[in-house]
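Novice: Sequence and predicted structure, then a few things I'm wondering about:
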Amino acid sequence: MALTVPPPRSPLDGGPALARWYEHELGWATSAGPPVQLVTGLRFDVLELPATAGRRVLRRLGTEVGPVALMGRRMRLLVAAGAAEELPGLLDWLEWGGISLDLAMLGADGRMTAPVPPGWRPTGRSPSGTPGASVWLRAPEPGREVESRLPALRPSRGGADAPCLARLVAAAAAECHRARLLSAARVHRPEPAAGAAAQQRPTAQRFASS
């Protein structure tokens, strides 16, 4: 299910307009900036992971995941409020406990930089218009109960049709571990030995002179 936000009637005129949009259209609490921040732990928590791993999670789970924000090299997946408290036990249950994973949760009293909604035009020197600003990859849709569709551990917290938090965390942990292994392999990839390179040069010269 693609989530889109209709363009507003006026351009983004700084933090106050952005904060009003989130508070009035979605009912989400904000914290004054700059930059404007969304308060987590009330209507939603946030699962944060490297963007490279996050893109693989989105491909694996498709429309089960959303809304999704991107800030620099980090991806932020909105999940049901209270999920941050469940993460350590969930990782243990999934047998990822004690393994170094680049996963983080923003929960009660946390802060997430507010992405500029699609269609908004940053003006002036707003932080939201700078390179690396937070943007929505899958935006929340005003007028719908976003929170009831967020991944939750228990169906009663997000409705019978809510995506499964355990499935999301399992995919995220696997992709973070995969990304970590690939990064380590690139760092420790052996370079050609100096002696071997020297032995190859006469051969190359012989072919060049023939």
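Specialist: Received, thanks.

Novice: Going by C-alpha atoms from here, please, whenever you check contacts or count neighbours.
Specialist: Will do.

Novice: the longest helix in this protein is where?
Specialist: Across the chain, the longest stretch assigned as helix under DSSP state H is helix 165-187.

Novice: In addition, the following structure is provided for comparison:
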Amino acid sequence: MVRSVPPPRRPLDPADTAPAGARPGGPVRGWYENELGWATVPGEPVRLSVGERFDVLEVPAEAGRAALGRGAPGFPVAVHGGTGGTVGTAGEGCRMRLLVAAGSAEELPGILQWLEWGAVPLDLTAIGEGSLMEAPMPPWLVPGCRRHTPVQGAAVWLRPPVAGCEVEASLPTVSAPGGAKDAPDLVRLVDTLAAHCHRVRLGRLAAQPLAFS
């Protein structure tokens, strides 16, 4: 009796595990557009339009982790880049991106001046209107526990946005009449991030070998 060899199984398609509402053929893009209502731009990898629903504050992951450890509320946070490590213990060169209310990028220089950080060199940048951000991998596509998932240079969520909720209501914003009363205060967040960015910079300077002439 001649037995036929079964055909090879096709690799697992991320679309097979896509949640309801994800667009066929593009589960990552569909999750952002359909579940969160965030605009994406054509092309691969999937990129998000910044400045419409949110802005971004970017800092070294070391400074960001320290700031989040001070009890910052649960607004969305992503990490990307680096040379190894995990989401919970990001590798060297890893960056952290904290989502803040749209328009915050324009407010950052003034906030830093008011907090007397304006003259201090800080590795704290704002990404605002007209910019693009690589879309972090949706949590349902990251195998296992996020805390133990290798970063390997890809953007992943440390605190993912919750689909079906008004994400903007959780974003840090400048306190103002008419704003979301439960949103964390942007000024306090910037002050905390600036302090930790400064400490990280001083620590790196202290670790450099002395140059002798």
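Specialist: Structure received. None of these values were measured; they are calculated from a predicted model.

Novice: Which residue, neighbours along the chain excluded, lies closest to the most centrally placed residue in structure 1?
Specialist: In structure 1, the residue lying closest to the centroid (CA atoms, centre = their mean) is Met75, at 1.8 Å. Using CA to CA, 6 or more residues apart in numbering and skipping residues adjacent in sequence, the residue nearest Met75 of structure 1 is Ala51, 4.8 Å away.

Novice: Contacts only, for that neighbour.
Specialist: Residues near Ala51 of structure 1 by CA atoms under 8 Å, 6 or more residues apart in numbering: 70, 73-75.

Novice: now with 10 Å?
Specialist: With contact set as CA atoms under 10 Å, 6 or more residues apart in numbering, Ala51 of structure 1 has these partners: 57, 69-76, 176.

Novice: Need the counterpart of Ala195 of structure 2 in structure 1.
Specialist: For Ala195 of structure 2, the aligned position in structure 1 is Ala174, judged by TM-score structural alignment.

Novice: ok, now which ones touch that match?
Specialist: By CA under 10 Å, 6+ apart, Ala174 of structure 1 lies in contact with 53, 56-57, 96, 101, 168, 180.

Novice: now swap in Glu175 of structure 1 and tell me
Specialist: By CA under 10 Å, 6+ apart, the contact set of Glu175 of structure 1 is 49-50, 52-57, 60, 101-102, 169, 181.

Novice: Next: Ala180 of structure 2.
Specialist: Per CA under 10 Å, 6+ apart, neighbours of Ala180 of structure 2: 168-174.

Novice: And Ser134 of structure 1, by the same measure?
Specialist: Going by CA under 10 Å, 6+ apart, Ser134 of structure 1 touches 35, 69-72, 74-76, 112-117, 127-128.

Novice: Could you single out the nearest of the contacts of Glu175 of structure 1 to Ala83 of structure 1?
Specialist: For the contacts of Glu175 of structure 1, the residue nearest Ala83 of structure 1 by CA to CA is Val169; the value is 10.3 Å.

Novice: What is the neighbour count of that closest one?
Specialist: For Val169 of structure 1, the count of nearby residues is 20 (other CA atoms under 10 Å).

Novice: Touching, it and Leu90? I think so.
Specialist: Yes: using CA atoms under 10 Å, Val169 of structure 1 is in contact with Leu90, at 7.9 Å.

Novice: Take the contacts of Glu175 of structure 1 and keep only those in helices.
Specialist: 52-57, 60, 169, 181.

Novice: Disregarding residues adjacent in the polypeptide, which is nearest to Arg47 of structure 2?
Specialist: Nearest non-adjacent residue to Arg47 of structure 2 (CA to CA, 6+ apart): Glu134, at 4.4 Å.

Novice: surely that neighbour meets Pro45?
Specialist: Yes: Glu134 of structure 2 lies in contact with Pro45 (CA under 10 Å); the separation is 7.0 Å.

Novice: in structure 1, which spans are strands?
Specialist: For structure 1, the strands defined by DSSP state E occupy 30-31, 37-39, 45-50, 68-71, 74-79, 104-106, 111-113, 135-138.

Novice: Tabulate those strands (CSV), appending distance to Ala197 of structure 1.
Specialist: Putting the strands of structure 1 into CSV (distance: least, CA to CA, whole Å) gives the following:
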stretch, distance to Ala197 of structure 1
strand 30-31, 59
strand 37-39, 55
strand 45-50, 37
strand 68-71, 43
strand 74-79, 40
strand 104-106, 44
strand 111-113, 50
strand 135-138, 47
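
Novice: closest to Phe207 of structure 1 out of those?
Specialist: Nearest to Phe207 of structure 1 among the strands of structure 1 is strand 45-50; the distance by CA to CA comes to 46.7 Å.

Novice: Who are the packing partners of that closest one?
Specialist: Using 3 or more CA pairs under 10 Å, 6 or more residues apart in numbering; DSSP states H and E as the contact test, the elements touching strand 45-50 of structure 1 are strand 68-71, strand 74-79, helix 83-93, strand 104-106, strand 111-113, helix 165-187.

Novice: Single out the most deeply packed of those.
Specialist: Across these, averaging neighbours per residue (mean count of other CA atoms under 10 Å) puts strand 74-79 on top, at a mean of 25.

Novice: against structure 2, where does that one fall?
Specialist: Using TM-score structural alignment, strand 74-79 of structure 1 pairs with 95-100 in structure 2.

Novice: Mean deviation, the matching stretch versus structure 1?
Specialist: Once fitted to structure 1, stretch 95-100 of structure 2 is off its aligned match by 0.2 Å on average (mean CA distance after the TM-score superposition for structure 1).

Novice: ok, now stretch 191-199 of structure 2?
Specialist: For stretch 191-199 of structure 2, the mean deviation from structure 1 after alignment is 0.3 Å (mean CA distance after the TM-score superposition for structure 1).
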